[in-house]
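# What follows is a predicted protein model with its sequence.
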Amino acid sequence: MAIPPVIAVVGPTGSGKSDLAVSLALELDGEVINADAMQLYRGMDIGTAKITLAERRGVLHHLLDTLDVTEEASVSDFQQQARELIADIHSRGRRAILAGGSGLYVRAALDVLEFPGTDPQLRRQLETELETAGMDALHARLREVDPVSAGRLSDARRIIRALEVHQLTGRPFSSYMPRRAYFQPAVQIGLAVDRDVLRERLATRVHSMVDNGLLEEVRRLDAAGLRQGKTAPRALGYAQFLKVLDGGVTVDEAAEETIVATRQFARRQLTWFRADPRITWLDWQDPRLVPLAAALCR
């Protein structure tokens, strides 16, 4: 019997991906694989809008709560774990459903995508160089060996990664960019949003997170080493509310900063996913959303 395509539910934060994934799993006898990098972290529940046990409605969910906040999330590790889960779910005659808005993580699971290795010692050396020589010097070095990446990257962490890859492999980091070619058959469903409605929904959601104890969650995770992590402390809401703990801003100011940052993030997600012509877009508020999405997956 032919293996069915992997299903991926994508779109901006706050568009209802988790709910649709659960509904599809119930309709198609499936299991959900999380593809949101920040929901990998244990304890980061309120600020990531992690789906609750009640909201899962008995559907098995994978790759939630797999990392401590001090650990660095790795897209290459995610790729291996997600593909192993997809194979296992399909081997049991069920449907694998990816759900999440971390675009590179979705592509890592679905697409032909190669990840070069890492070298902690070389990474530390480059980080030291960043501190002593500054980012402009590293960016200039990257321009010499990989002008394509240099033109794309302005973030210090990614510039260091691009230089690390070049020194390790002799290949430019840009040569590892993903192609739009599925690793195995897949169906991608995107949730098309009304942007004005989404803007208000995101603001309401942030205020609800604050009311539900986001500051206490951040305080608890700070005691568990949140600031020592490389990935977790940059998460939306957590970065802003750490400043509340430091006395730098008020809760209301942190909430407003989080709303602005979340709206910007949603715009970036839409830009990322809209660039993929393989995604079929469905109206997030269509009352026929679940049967329409299920029909695409059958």
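Nice, thanks for sending it over.
# use CA for all of it now, contacts and neighbours both
OK.
# any idea how far V197 lies from L289?
Note on V197: its distance to L289, by Cα to Cα, to the nearest Å, is 17 Å.
# quick one, which of these two is more surrounded?
Taking other Cα atoms under 10 Å, V197 and L289 do not tie; L289 has more neighbours (15 against 9).
# ok, L40 - contacts?
With contact taken as Cα atoms under 8 Å, 6 or more residues apart in numbering, L40 is in contact with 34, 63-67, 73.
# same check, this time on A109
78-80, 82-83, 183.
# now, which of the residues you listed lie within helices?
78-80, 82-83 (DSSP state H).
# Now restrict the residues you listed to buried residues only.
Among the ones in helices among the contacts of A109, those buried by neighbour count (16 or more other Cα atoms under 10 Å) are 78-79, 82-83.
# Any chance of the ones in helices among the contacts of A109 in JSON lines with distance to K17 as columns?
Below are the ones in helices among the contacts of A109 laid out as JSON lines (distance: Cα to Cα, whole Å):
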{"residue": "F78", "distance to K17": "19"}
{"residue": "Q79", "distance to K17": "20"}
{"residue": "Q80", "distance to K17": "23"}
{"residue": "A82", "distance to K17": "18"}
{"residue": "R83", "distance to K17": "20"}
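# Against that first model, consider the following:
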Amino acid sequence: MRAEEAAPTQPPVIAVVGATATGKSDLALDLAERLGGEVVNADAMQFYRGMDIGTAKLPVAERRGIAHHQLDVLDVTEEASVAGYQTAARADIAAIRGRGHRPLVVGGSGLYVRAALDRLEIPPTDGTVRARLEAEAEIVGADTMHARLIALDARAAAAILPGNRRRVIRALEVIELTGRPFSASMPTREFVSPAVVLGLRVERDLLVERIDRRVERMWEEGLRTETEALLGHGLRQGVTASRAIGYSQAVAVVDGALDETTARADTAQATRRYARRQESWFRPDPRIIWIDATAPDVLDRALTAVREADAQVRDGIPENV
């Protein structure tokens, strides 16, 4: 048995997913308190040290003494890697189980959640090939690169927005290196070990209100000041971190390219778009148990779903059905 695979008698890993501002962190803390759990972060931007305000990272004082993993593990100059996260997150899950605790994977970065939970082949990388494709994209533009992906792998192209240049280039890189469609390495909906995935859902108008309030709070609490400090640690050179919503707008303010009022509005708009993409990612997965995040009994509903999943594992019922 591989290290990341659970023994049949072990209770499932719990995952809490959903769009930004749906209350994932609060529910995860409640579940961890009730079930003796530890949290494994699956929000890609919370990997970065110093990126606290703009990622809504829970301060240590608000974590209720519950252990959190995969927070503050990268410098802003480092690139986040699905392969690296998969290895680290699965090691965390195994270690948490070894301590007799319940692992909770929590976050809205869908591919990272699936890297932790699902059977996912991580294709090879080649810095030279990627650099060549990135240089070409600078010349011909994102739409042309996406059109090439359509010609080579229509299924992958349908799952990747033309504006997501990084993922388009990654798909083209994998196709060139392997001679196979990128979609062949996309995650399948098969858990690597038993898991129960809880999805938090908020009605759209209310979610927009929550996002707008959160963005205003971030700016009021010092997003610009935090960004200025990160610039001193190389934020501009960070391939992943420099594109983070809120921070890219704050950099523009520091540079004098945007006034703060416009930057706040742009941050809110970008966050709303991101929430829609998150919903689109999670919605098709039939394994997710959706819960109304505004329901007064949200914790009870979550606990019921967890207990039912636990019973299925005890009774030997497959979870991938």
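Okay, I see it. Keep in mind it's a predicted model, so treat the numbers as computed, not measured.
# where does the TM-score land?
TM-score of the superposed chains, computed with TM-score structural alignment, normalised by the length of structure 1, equals 0.95; 298 aligned residues with a Cα RMSD of 1.6 Å.
# if we can go back for a sec, got the buried ones among the ones in helices among the contacts of A109 of structure 1 as TSV, with distance to V249 of structure 1 columns?
Shown next, in TSV, are these (distance: Cα to Cα, whole Å):
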residue	distance to V249 of structure 1
F78	35
Q79	38
A82	39
R83	42
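# From the contacts of L40 of structure 1, pick the one nearest I279 of structure 1.
N34 (18.2 Å; Cα to Cα).
# Residue in structure 2 paired with G93 of structure 1?
Under the alignment by TM-score structural alignment, G93 of structure 1 pairs with G100 in structure 2.
# Sketch out the strands for the stretch 151-298 of structure 1, chain order is fine.
Using DSSP state E, counting those that start in this stretch, the strands of the stretch 151-298 of structure 1 run over 186-192, 279-283.
# which of those strands is buried the deepest?
Of all those, strand 186-192 has the most neighbours on average by mean count of other Cα atoms under 10 Å, namely a mean of 22.
# Which residue numbers in structure 2 does that strand align to?
Mapped onto structure 2 using TM-score structural alignment, strand 186-192 of structure 1 spans residues 195-201.
# Give me the mean deviation of the matching stretch from structure 1.
Mean deviation of stretch 195-201 of structure 2 relative to structure 1 after superposition (mean Cα distance after the TM-score superposition for structure 1): 0.9 Å.
# Skipping adjacent residues, who's closest to the residue in structure 1 that R287 of structure 2 lines up against in space?
Alignment note: R287 of structure 2 maps to R278 in structure 1; criterion TM-score structural alignment. Among residues not flanking R278 of structure 1 along the chain, Q188 sits closest, at 6.9 Å (Cα to Cα, 6 or more residues apart in numbering).
# Contacts only, for the one you found.
7-10, 278-280.
# residue closest to the middle of structure 2?
Centroid-nearest residue in structure 2, with Cα atoms, centre = their mean: S109, separated by 1.5 Å.
# and that one, what pairs with it in structure 1?
Match for S109 of structure 2 (TM-score structural alignment): S102.
# give the contact list for the closest residue to its match other than its chain neighbours.
Using Cα to Cα, 6+ apart and skipping residues adjacent in sequence, the residue nearest S102 of structure 1 is D36, 5.1 Å away. By Cα under 8 Å, 6+ apart, the contact list for D36 of structure 1 reads 99-102, 105.
# in the stretch 51-200 of structure 1, which spans are helices?
Ranges of helices in the stretch 51-200 of structure 1, per DSSP state H, counting those that start in this stretch, are 53-56, 75-91, 103-110, 120-133, 135-145, 147-152, 156-169, 195-211.
# Which among the ones you listed is found nearest to A295 of structure 1?
Closest to A295 of structure 1 of those, according to Cα to Cα: helix 75-91, at 18.7 Å.
# Mind reading off the mean deviation between that closest one and structure 2?
Compared with structure 2 after fitting, helix 75-91 of structure 1 has a mean deviation of 1.1 Å; criterion: mean Cα distance after the TM-score superposition for structure 1.
# quick one: what's aligned to E176 of structure 2 in structure 1?
In structure 1, E176 of structure 2 lands on Q167 (TM-score structural alignment).
# now R64 of structure 2
Following TM-score structural alignment, the counterpart assigned to R64 of structure 2 within structure 1 is R57.
# In this structure that match contacts L20, no?
No: checked against Cα atoms under 8 Å, the pair R57 of structure 1 and L20 is beyond contact range at 11.9 Å.
# who has more neighbours, the two?
The neighbour comparison of R57 of structure 1 against L20 (other Cα under 10 Å) goes to L20, with 21 against 13.
# Contacts only, for that one.
Applying Cα under 8 Å, 6+ apart, we find L20 of structure 1 in contact with 9, 290.
# Residue in structure 2 paired with it?
Matched across to structure 2, L20 of structure 1 falls on L27, judged by TM-score structural alignment.
# ok, that match to E203 of structure 2 distance?
17 Å.
# okay, now E279 of structure 2: neighbour count?
E279 of structure 2 has 19 neighbouring residues, counting by other Cα under 10 Å.
# if you skip the residues just before and after it, what's nearest to it?
Closest to E279 of structure 2 by Cα to Cα, 6+ apart is A19, at 6.0 Å.
# these two touch, right, the one you found and Q278?
Yes: at 5.3 Å, A19 of structure 2 counts as touching Q278 under the criterion of Cα under 8 Å.
# any shared contact partners between these two?
G108.
# Looking at those two, which is more packed in?
A19 (27 against 18).
# re the thing from before, residue contacts, the residue nearest to the centre of structure 2?
S109 of structure 2 sits next to 42-44, 278 when contact means Cα under 8 Å, 6+ apart.
# In helices only, show me the residues you listed.
Per DSSP H, the contacts of S109 of structure 2 map to helices at Q278.
# quick check, nearest of the contacts of S109 of structure 2 to V129 of structure 2?
Nearest to V129 of structure 2 among the contacts of S109 of structure 2: A44, at 24.3 Å, using Cα to Cα.
# and the closest one, what pairs with it in structure 1?
In structure 1, the residue paired with A44 of structure 2 is A37, using TM-score structural alignment.
# Neighbours of its match, how many?
Counted with other Cα under 10 Å, A37 of structure 1 comes out at 24.
# Next, the contact list for it, please.
Shown in contact with A37 of structure 1 (Cα under 8 Å, 6+ apart): 73, 102, 105.
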